[in-house]
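Trainee: Turn this into a model:
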Amino acid sequence: MPPVKKEVRSKRARPPAFVKNQRGVKNWKEASAWLEWRGIEDIECITPDQAGVARGKMMPSSKFTSNTSLALPSAVFMATISGGYPEDGNGFVYPEDDGDLKMAPDLTTLTVVPWEDDPTAAVICDLVHQDGRTVEFTPRNVLKNVVAAYDRIGLKPVVAPEIEFYLVHKNPDPDYPLTPPVGRSGRAIGGGAGYSIAGVNEFDELIDDIYHFSESQGLEIDTLIHEEGAGQLEINLRHGDPVELADQVFMFKRTIREAALKHNIYATFMAKPIQGQPGSAMHIHQSIIDKKTGRNIFTAEDGSETEAFFHFIGGMQQHVPNALAMLAPYVNSYRRLTQAASAPVNNKWGYDNRTTAFRVPRSDPAARRVENRIPSSDANPYLALAASLACGLIGLNNRLQADPPVVNTANEDEIDLPRGLLEAVDMFEQDEELSAILGKTFATTFAAIKRAEFETFMEVISPWEREYLLLNV
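Mentor: Modelled structure (predicted):
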């Protein structure tokens, strides 16, 4: 008998592990392989503007990996939310040449865009000058500068944002008020459904899409709940590095809007979208780690609070009112900040007291943290995190003292915060310590944008004016 021939099977080379990463690669060589393995055709090169809106360019993936130079006009980061530009003054000068800024892709943010029909990826970019210098006034760089200020004194901030938003009927005519959507029950969603599982189940298919879109992008949702408002949801993210978490909020907002549109409704992050309903917040949990020991500097070895814990809160109390323009950046933001509402209008703190601006949740000593409850969901996540952490850093550097904690209801007393955008901008411009950490160029640019937005708002006649002034004055 002839010998039996062994069947020879061709072995296909296994793809390297990094191509299966849902989010991020180390270098351009890995990026090329990552894109090729997924058959990616187009790349969105994006960056957040001052409002947190994604700006950038789209290109074929082959062009992206061929060392193509990317650029955006500097004016992109000086525009108002309505597309206008501020006047020169108060330290702000619009650049005469409106020159280009170079986009530097951060390959650790490379991810798919799951809602696109064609295979598409996205990457977040930083902005640098033509000579390679960091651009001081772009939001991602502002946050990076604040984190670097902590790093210089051996500290690392850790944050965990919570983002509230509303689902609403499509509203192509802005003259009409927003209304809650109809869920799977066929009835419009009502309020008072805080933590209702049935309220979440009304939008099962949409929420499934949010989860699927998030998973494919490597975005980590901790929990999702129904909040008090009609059609109001909240997503909590796992704690981590401030820049990485700001990137996640930036991408989450896009993801949630796209998932909602797929189901023919809007998702809005306006601070107060519906009259008579609660506002939407972006609460920020913060702790600080000693880089040498890895310990939370808010907790002593015996589990008690440290002086640093109280200094951090002292900085928040003294400087967050001056930073409010970054935490509540629009006229609409101040409709959320009213007395006896769920949003704080004070600069007090307390243990597990949700009526205070700065709440210390119940936790193990190692997880001791300070929750800033003032920011609204319309805030740019990079700037809100930068402002909040900068205020705490001033407290640490200057050893500021915190007031005693509040144990009663704090939201029915006097209002400790600016009552409107212009007052908030005035206070922001006067805080030189805050500007020094955030960057003077950013501070003057941001203030100029906010003043210009307020002037644009003043051109609009509201229904209230027509209701009460038309025939009565």
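
Trainee: Please make it C-alpha for all contacts and neighbour counts, starting now.
Mentor: Noted.

Trainee: ok, A387 touching A325?
Mentor: No - the criterion here is C-alpha atoms under 8 Å, and A387 misses it with A325 at 9.5 Å.

Trainee: now the helices for the stretch 251-400 of the chain?
Mentor: 307-319, 324-327, 333-336, 381-398 (DSSP state H, counting those that start in this stretch).

Trainee: Kindly reformat those helices as JSON lines containing distance to Q275.
Mentor: Shown next, in JSON lines, are those (distance: least, C-alpha to C-alpha, whole Å):
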{"stretch": "helix 307-319", "distance to Q275": "30"}
{"stretch": "helix 324-327", "distance to Q275": "21"}
{"stretch": "helix 333-336", "distance to Q275": "9"}
{"stretch": "helix 381-398", "distance to Q275": "24"}
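
Trainee: nearest to I210, of those helices?
Mentor: With C-alpha to C-alpha as the measure, helix 381-398 is the member of these nearest I210 (19.2 Å).

Trainee: how far does that closest one sit from the chain's center?
Mentor: Put simply, helix 381-398 sits 15 Å off its chain's centre (C-alpha atoms, centre = their mean, to the nearest Å).

Trainee: and this one, so I can compare the two:
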Amino acid sequence: MPRKKVAQTTLEAPRGVASYDEAKAWMATRRIDDIECIVPDQSGVARGKLMPASKFFEGRVLNLPESIFYQTISGDYPDLREITELDPSDGDLHFVPDFSTLCIVPWEDEPTAQVVHDAYTRDGDVVELAPRQVLRRVLKLYEDRGWVPVVAPEIEFYLVRPNTDSDYPLEPPIGRSGRAEKGRKSYSISAVNEFDPLFDDIYDYSEAQGLEIDTLIHEEGAAQLEINLRHGAPLELADQVFLFKRTIREAALKHNIYATFMAKPIAQEPGSAMHIHQSIVDAKTGENVFSNKDGEPSPEFYSFIAGQQEYLPAVMCMMAPYVNSYRRLARYTAAPINIQWGYDNRTVGLRIPHSKPQARRVENRVPSSDANPYLAIAASLAAGLLGIRDNLQPTEAITGSARELPYDLPRGLLEAVAAFQECEPLREVFGETFVSVYSAIKQEEFETFMRVISPWEREYLLLNV
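Mentor: Prediction:
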């Protein structure tokens, strides 16, 4: 009887089942016609195939080329001939569904489900390049210590008018008042109410997929919003961010609006971040590793902060992955320019929110919202763990503003990639192949960017030089 009750609850849940048979029953109950078999690539883009549900359960193996894990955001490919670990023939990988991610696609007209897949070689080995596996690799390091990381992401994004010509700047959309936002409206309820029908759809779509929104607020920029997710297991939360981005974009399109997670989409407006709250729980006791029994901060807490300070600059290309990402990191804005830390201090890269000992955590304010959530979370947790492993000690906490202090973070993508390549501890954590391939992808994206002539160049150079 208890087992039957658990199975029934699982089948009734909007998200996730435990087995192939439960997945089949789950989809039959909802009369699913089609299923999207999706794989997050290095950019966090959903790749995969759409197939009829009947074909999905015929036991077919989903195959996709290995090159989906080294495609750039523009659809190009870097030169990887020197990386001997890769298959030069670009053969197929096998993809296996993770049924814990199974949920419906609520914006489709026909009953459609989606499930995230994991990548394996033809010999059954996990593919270390896959972003979900990169995160799992970091989580295994925590598991080896008897620890479980806990994260809570906060994702900022902009709503903008449809823009079909990339030569024109983005503009805020028209709300229910018939007017576009002007000026800053941080935390304004009325500004959120301008788009109530859109947010109703976001909440409905999220509930249908079993995605848990904690809060939604208006941020500093014109039509800039932030969604906070409830804390939980890193892989599950990365899956949720991956699905949330798609959900928000689809809901916005329904209302003839674009939702963008670009780090700096509008020149005169603040950038968009993906803040990551982080803590560690002892797997046996459930106690927060960042707090001693007397409630005071533990040595691990301080070493975790020190690890973030030491390694976030070197892993920046995973948290700020595009040329545009570095436009966000400007002095005297809400974005950090360094890796100082402080208690309830929003001018630093590492903020320690006021909390009870059991909820003690470190908020990493460095990542931008354009980052692949699997890679950004993996990078942040890896930096902290390296600090604990090496018993590093942080600088003194900042009590005033850190905005006047020097830049600690790379100023551009190439500088960030170089720091990533040169950091031996990160190569040890992520593996030589991932570091080499990811670096090559970012370098190729930079070269693609350099082939584009910007409006600034036409404005200031055309007739003046």
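
Trainee: returning to what we had before: so which of the helices of the stretch 251-400 of the first structure is the most packed in?
Mentor: Among the helices of the stretch 251-400 of the first structure, helix 324-327 has the highest mean neighbour count (mean count of other C-alpha atoms under 10 Å), at a mean of 28.

Trainee: Enumerate every residue touching A149 of the first structure.
Mentor: For A149 of the first structure, the contact set (C-alpha atoms under 8 Å, 6 or more residues apart in numbering) comprises I437.

Trainee: quick one: it from C391 of the first structure, how far?
Mentor: Computed as C-alpha to C-alpha, to the nearest Å, the A149 of the first structure to C391 of the first structure distance reads 12 Å.

Trainee: Ok, R419 of the first structure next?
Mentor: For R419 of the first structure relative to C391 of the first structure (C-alpha to C-alpha), the value is 20 Å.

Trainee: Contacts for stretch 66-73 of the second structure, please.
Mentor: Outside stretch 66-73 of the second structure, the residues within contact range by C-alpha under 8 Å, 6+ apart are 41-43, 47, 77-78, 87, 90-93, 129-130, 437-438, 441-442, 444-445.

Trainee: likewise stretch 132-148 of the first structure?
Mentor: Residues outside stretch 132-148 of the first structure that contact it (C-alpha under 8 Å, 6+ apart) are 48-50, 52, 77, 126-129, 156-157, 242-243, 382-383, 385-386, 389-390, 437-439, 441-443, 445.

Trainee: Give me the range in the second structure that that stretch lines up against.
Mentor: Aligned by TM-score structural alignment, stretch 132-148 of the first structure falls on residues 124-140 of the second structure.

Trainee: same check, this time on stretch 180-191 of the first structure
Mentor: Against the second structure, stretch 180-191 of the first structure falls on residues 172-183 (TM-score structural alignment).

Trainee: gap between the two ends of the matching stretch?
Mentor: The first and last residues of stretch 172-183 of the second structure sit 11 Å apart, counting by C-alpha to C-alpha.

Trainee: Which residue is the nearest non-sequential neighbour of the residue opposite V192 of the second structure in the first structure once aligned?
Mentor: Following TM-score structural alignment, the counterpart assigned to V192 of the second structure within the first structure is V200. The shortest distance from V200 of the first structure to any non-neighbouring residue, by C-alpha to C-alpha, 6 or more residues apart in numbering, is to H226 (5.7 Å).

Trainee: any idea how far N324 of the second structure is from M450 of the second structure?
Mentor: In terms of C-alpha to C-alpha, N324 of the second structure sits 12 Å off from M450 of the second structure.

Trainee: Show me what the residue nearest to V200 of the first structure aligns to in the second structure.
Mentor: H226 of the first structure maps onto H218 in the second structure, by TM-score structural alignment.

Trainee: Find the nearest non-adjacent residue to the residue mapped onto A341 of the first structure from the second structure, please.
Mentor: Counting by TM-score structural alignment, A341 of the first structure corresponds to T333 in the second structure. Leaving aside its sequence neighbours, T333 of the second structure sits nearest to P270 (C-alpha to C-alpha, 6+ apart; 7.0 Å).

Trainee: Tell me which residues touch R81 of the second structure, please.
Mentor: The contact partners of R81 of the second structure, by C-alpha under 8 Å, 6+ apart, come to P88.

Trainee: Looks to me like it is in a helix.
Mentor: No - using DSSP: H, G, I helix; E, B strand; the rest coil, the assignment for R81 of the second structure is coil, not a helix.

Trainee: L327 of the first structure versus the equivalent of Y311 of the second structure over in the first structure, what's the distance?
Mentor: With the correspondence set by TM-score structural alignment, Y311 of the second structure lines up against H319 in the first structure. From H319 of the first structure across to L327 of the first structure, the span is 12 Å (C-alpha to C-alpha).

Trainee: Likewise for K26 of the first structure?
Mentor: Separation of K26 of the first structure from L327 of the first structure (C-alpha to C-alpha) stands at 33 Å.
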